[in-house]
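> With the input below, show me the fold.
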Amino acid sequence: MRRASALPKPPAGQPLAEIHVWQTLRTLFPYLWQYRWRVTAALLCLVAAKLANVAVPLVFKDMIDGFSGQLLALPVSFLALYGALRFGNSLFTELREILFARVTQRAIRQVALEVFRHLHALSLRFHLERQTGGISRDLERGTRSISSLISYTLYSILPTLIEIALVLGILFVQYDAGFVLITALSLTAYVVFTVKVSNWRIAIRRAVNENDSAANTRAVDSLLNYETVKYFNNEAWEARRYDEQLLQLEDASTRSQTSLAFLNLGQQAIIALGVTAMMWRAAQGVVDGTMTIGDLVLVNAFLIQLYMPLNFLGIVYREIRQALTDIERMFGLLKQHREIADAADALDLPAERRMAIEFAAVDFAYEANRSILHAVDFTVPAGHTVAVVGHSGAGKSTLSRLLYRFYDVSGGSIRINGHDLRQLTQHSLRAAIGIVPQDTVLFNDTIRYNIRYGRPDASDEEVVAAARAASLDAFIAALPEGYDTRVGERGLKLSGGEKQRVAIARALLKNPPILIFDEATSALDSATERAIQGQLELAARGRTTLIIAHRLSTVMNADSILVMDGGRIVERGTHAALLAANGAYARMWTLQQRENDATTEPPANGVVG
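Next up, the predicted model:
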């Protein structure tokens, strides 16, 4: 079964690659080190908290020994010091949290923003092949894991290591080396066992994540295509496909849970042996008279303080490894190659109202073995309208994608006012172009927001003027919430004609010198098409316009018409000249006229409806 995810997976049968721990940490470190003074202060608070924590059992020992010598005396100073140390541990711990909170949240924000911007900078090819559910889950888990990684390392692992060092030092100075040896061996056995088993579980955890992403992707894809599912009555089919992925997730999660139980059991066995050995040695010292009751209490307190955090070491280590895996996966998105990038010496396209477009012997192929365009050569003079027509698959829509520089040409060049697109910044290029696409996809927001998207800094008055120019104002006025009406997911609450008018208003609000109409009316009925065609012609006045169309009736008034077939221009001229030539265009025209006549011809029995 195919796994859905944002990034490529190893071929079937190959083990999952080990995460690159140090490389991931090196990538993350600069985001944290920007606040080096906060990091340093937080680490100092960490050390202070551990010193206070380790000092508590020492004071408690002296209190016990004091009670043993003078049963009726109340060691007030020891009690005060005991309380102060307890409070000091909490004080420095919370100060550490306060100091480091900004560092963590700012790092999360900056990384998330950088990944988000990079995703928008990636090529159209990447996004056509992407699976949105998998990418969103990778981004979500990656940003969340930054907080987990910092939390577990700064608040669990590092404090535990400092405390272990302090305790071993005290045991070595105050008692014989046997205590140090037992503690060190127990800790070493615990850590080695935890690391070995946790590393073995990494592949299982990754399988859980992969299947979780795949299940999420299937659910998102199915829900996004809700109408299609209903059209074909395939709810049960979608549920089965989703359940197949959930079954894989269930199996992987079960393996993860049972292996975790094995890990916990082994850890508890090691802890039990270590505690038993230490307490036996301390009790023997009390019996022999070499240790006091306070020493026994001290050793027990130290063991409790050490083993309580170690009790969670397996969980902490697993979560850290998982966090590193998720962060590496998110950083993997940053490493995705930007197929279309600005040249080092790229220039901004000069802002002019009159712009000419030139396709000079353009060749293009999406893949090496899939050629689309062959020596396409034409010019759209400034202020003129050129239409490109042809059958489906002729390569018409590819022209608009190349003009927007979603892809680079394989051969030849495309120029605007003499500037090769590859030598221009993408931002300045796309700022000069507006488009009304065949399939207008709107944001799940208000009509006002979707129109204003053409120029986000536009005023409400300019939005209303653009809607009026697109003949959308009457429709909006009839809505109870007017411009604040939400359009639904992908604009599905609006009809095709209403969505197209929003697209026209959006393009008019952008007010670019170049307009592209890419099959802008092909999905509409004839009456709606005629209504919108008038707005398109008005919008094109005074602008350099490229019309990509299938219906020839929509391009009759173009200054020039290009006929494409198999990725080549086979005819060019005005509507009248092409009809007179009696070639491919004339045949298409005749065929479409017959189709129109057939759809309007009354039934043979004279009964309508």
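> rest of the way, CA atoms for contacts and neighbours
Will do.
> residue ranges for the strands of the stretch 251-400 of the chain, please.
Under the criterion DSSP state E, counting those that start in this stretch, strands of the stretch 251-400 of the chain are mapped to 357-367, 370-380, 385-390.
> so which of the ones you listed is the most packed in?
When you average the neighbours per residue for each of these (mean count of other CA atoms under 10 Å), strand 385-390 leads with a mean of 26.
> Sequence B follows; please return its structure for comparison with A:
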Amino acid sequence: MTILRKLGWFFRLYWKRYAIAFVALLMISCLAMVAPWITGQLVDAIANDTLIYERLVQEVGLLLSIGIVIYGLRVLWRRQLYGASFKLAALMRGKIYDHLTLMAPDFFQRHHTGDLMARATNDVTAVEMTAGEAILALFDGVMTGVAVLVMMVVMVSWKLTLLALLPWPIMGYFMWRFGHQMHDTFSEAQRQFSLLNDKTQESITGIRLIKAFGQQPQMERAYHDVTRDVSAANLAVAKVEAKYDPVIYLTVSTSFFLAVAGGAWLIYQDELTIGELTSFTMYLTFLIWPMFAYGWTLNLIERGSAAHKRIDELLQTTPTISDHGTRDSVESTHIDVSIKRFAYDEHSDVLHHIHFKIPPGSTFGIVGHTGSGKSTLIQLLLRMHEGSEAALCLGQHDIREYKLETLRRQFGLVPQDPFLFSVTIAENIALGCPEASLDDVRAAARLACIDDEILNFPEQYETLVGERGITLSGGQKQRIAIARALLIDPPVLILDDALSAVDLNTERQILARIKAARHGRSNIIVCHRLSAVLQADEIIVLRHGTIEERGRHTQLLQLNGWYAQMFRYQQIEAAVQHGE
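Reported below is the predicted structural model:
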């Protein structure tokens, strides 16, 4: 029952709904007790030959009226109770989503997408059922059980009641054991479901690569292995569930046997009438539901408890980036970076001795070999990561003094592998500016040299791009992402190797248009292809996490270092490709 205490905040929030449902269930339980009693009275009247037509009509009319009232009350409690549980699911999914948006990139490197999806879907549904069906079964089972026992003891026979209830403690013991088994097996089933989600998501996302490498048979085998594990885990849950009903039916059958045998003896002893025994057996039938409710409640609570534990583990994860800044405006986009050292762990520095400044309105280039720390540097600037020995200032203030939303609103990031949503091209470009007109969207697309290609699509800007932009080429996705960033016209535009999938001529056009359109605004260009930074006001060369060279393009060529060597190599490579 620990989960019910953990959900206390929700029950207090929607106490009116639960109170209305509780009262409706209580009234139903009380009204339902009338029918067996009236039936018993009618049986005795028939046995004694005292039943008259008027009384029969009156009793039947009363039963019909009670049935109509119970119907209305059932509609009422369902609307209140299930409505509340649906609200809980919406609140929990909202909490999970809000919490995930606070997490830094390292969190998503540790957690698989499928697992996070499982917690936000299946686990939330299990908790939702605890707040809905489990509460129903608990309330209704207890109230019906108490009402039945009161009628059996007070209105029929306490002796017969005790006799009929002898098997119940044994059933309670088995239900308790099954509940613990259900918690463990359901937790494992949810874990396996998370793995299945991971495998499904990876298979769909990487279907092109799988086909290109001819890995369909291997992936099918791997997928079948995962589905087999999921089936085995679900079968284990089903095996535990299968134990509930036989125990309940055995208990009910034994209770009926004892009731009929004991009732016959009491009738023989003139301590009970046939009508009272009839009422008693009907009341005993009503006890079947509390028995099932008891087992069902334990089942749902153990499922919900296991699911809530997984959700709670997620929500208790502390964001590595805290949003405690208070400044909500930026007076200058002057950037000052001073990093003594930064590491993802204590053993190896990713960046060390990095110092540079970016004046407002300038173009700044960051180049270097793969793994030199270029993207990490950008993530530090955006506070995706932070380190105790890294000081980054925007304007006159440390970036940690700004609210995260304020800080990140100053930047427009275009990553090398841009993410496109499964909506239209126009909606993807207007992501950061939903109120933008089609003319504004097209203007941004022209700056990114993608407008003409979009107009060649049958649906033009209304073309659906598919999941992650699967219907588009790499260069098209990059240019749409560039257009998306240009539309919001950020004070600082960051192109993180965002031109790697376009040809040299298109790259030159895009950079020329950006330079003309963004006069007075800053640009940071991170790249492998050095042609992208030829016009930069300053370029830094990162080697093994530190600045090895810095200067303008012509100055770096004169140094005859890594930059000059790489530039000559790329010039030769471009000439060879052009010759082909």
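> Reformat the strands of the stretch 251-400 of structure 1 as a markdown table; add distance to Val47 of structure 1.
Listed next are the strands of the stretch 251-400 of structure 1 as a markdown table, based on distance: least, CA to CA, whole Å:
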| stretch | distance to Val47 of structure 1 |
| --- | --- |
| strand 357-367 | 59 |
| strand 370-380 | 63 |
| strand 385-390 | 72 |
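> Out of those, flag the one nearest Ala52 of structure 1.
strand 357-367 (65.6 Å; CA to CA).
> how big's the offset between that closest one and structure 2?
Its aligned residues in structure 2 lie a mean 1.6 Å from strand 357-367 of structure 1 after superposition (mean CA distance after the TM-score superposition for structure 1).
> got a list of contacts for that strand?
371-382, 408-418 (CA atoms under 8 Å, 6 or more residues apart in numbering).
> which helix is the longest one in structure 1?
Criterion DSSP state H: the longest helix present in structure 1 is helix 235-288.
> For the aligned residue in structure 1 for Ser422 of structure 2, give me its contacts.
Alignment note (TM-score structural alignment): Ser422 of structure 2 maps to Asn444 of structure 1. Asn444 of structure 1 makes contact with 486-491, according to CA under 8 Å, 6+ apart.
> For Val297 of structure 1, which of the strands of the stretch 251-400 of structure 1 is the nearest?
That would be strand 357-367 among these, by CA to CA, at 74.2 Å.
> got the angle for that closest one vs strand 370-380?
180 degrees (axes from the mean of the first three to the mean of the last three CA atoms, to 10 degrees).
> Strand 357-367 of structure 1: how far from the chain's middle?
32 Å (CA atoms, centre = their mean, to the nearest Å).
> Sticking with the corresponding residue of structure 2 for Val59 of structure 1, tell me its helix or strand.
Under the alignment by TM-score structural alignment, Val59 of structure 1 pairs with Ile38 in structure 2. Assigned by DSSP states H and E, Ile38 of structure 2 falls within helix 34-47.
> So which other helices or strands are in contact with that helix?
On a contact count with 3 or more CA pairs under 8 Å, 6 or more residues apart in numbering; DSSP states H and E, helix 34-47 of structure 2 meets helix 53-102, helix 274-286.
> Check the offset of that helix from the chain's centre.
For helix 34-47 of structure 2, the separation from the chain centroid amounts to 55 Å (computed by CA atoms, centre = their mean).
> before we move on, back to that, minimum distance to Arg303 of structure 2: which of the helices and strands packed on helix 34-47 of structure 2 has it?
Comparing these by CA to CA, helix 53-102 comes nearest, at 15.0 Å.
> what's the following helix or strand after that closest one?
Using DSSP H and E, the helix or strand that directly follows helix 53-102 of structure 2 along the chain is helix 105-110.
> From Thr528 of structure 1, how far off is Ser495 of structure 1?
11 Å (CA to CA, to the nearest Å).
> what's the burial count for the aligned residue in structure 1 for Leu504 of structure 2?
In structure 1, Leu504 of structure 2 lines up with Ser526, judged by TM-score structural alignment. Using other CA atoms under 10 Å, Ser526 of structure 1 has 12 neighbouring residues.
> From Ala576 of structure 1, how far off is Ser526 of structure 1?
23 Å.
> Next: Leu85 of structure 1.
Taking CA to CA, one finds Leu85 of structure 1 at 96 Å from Ala576 of structure 1.
> of the two, who's got more company?
Taking other CA under 10 Å, Leu85 of structure 1 and Ala576 do not tie; Leu85 has more neighbours (20 against 11).
> which residues touch that one?
Taking CA under 8 Å, 6+ apart as the test, what Leu85 of structure 1 contacts is 52-53, 55-56.
> Would you mind finding the most buried of the helices and strands packed on helix 34-47 of structure 2?
Highest mean neighbour count among the helices and strands packed on helix 34-47 of structure 2 (mean count of other CA under 10 Å): helix 274-286, with a mean of 22.
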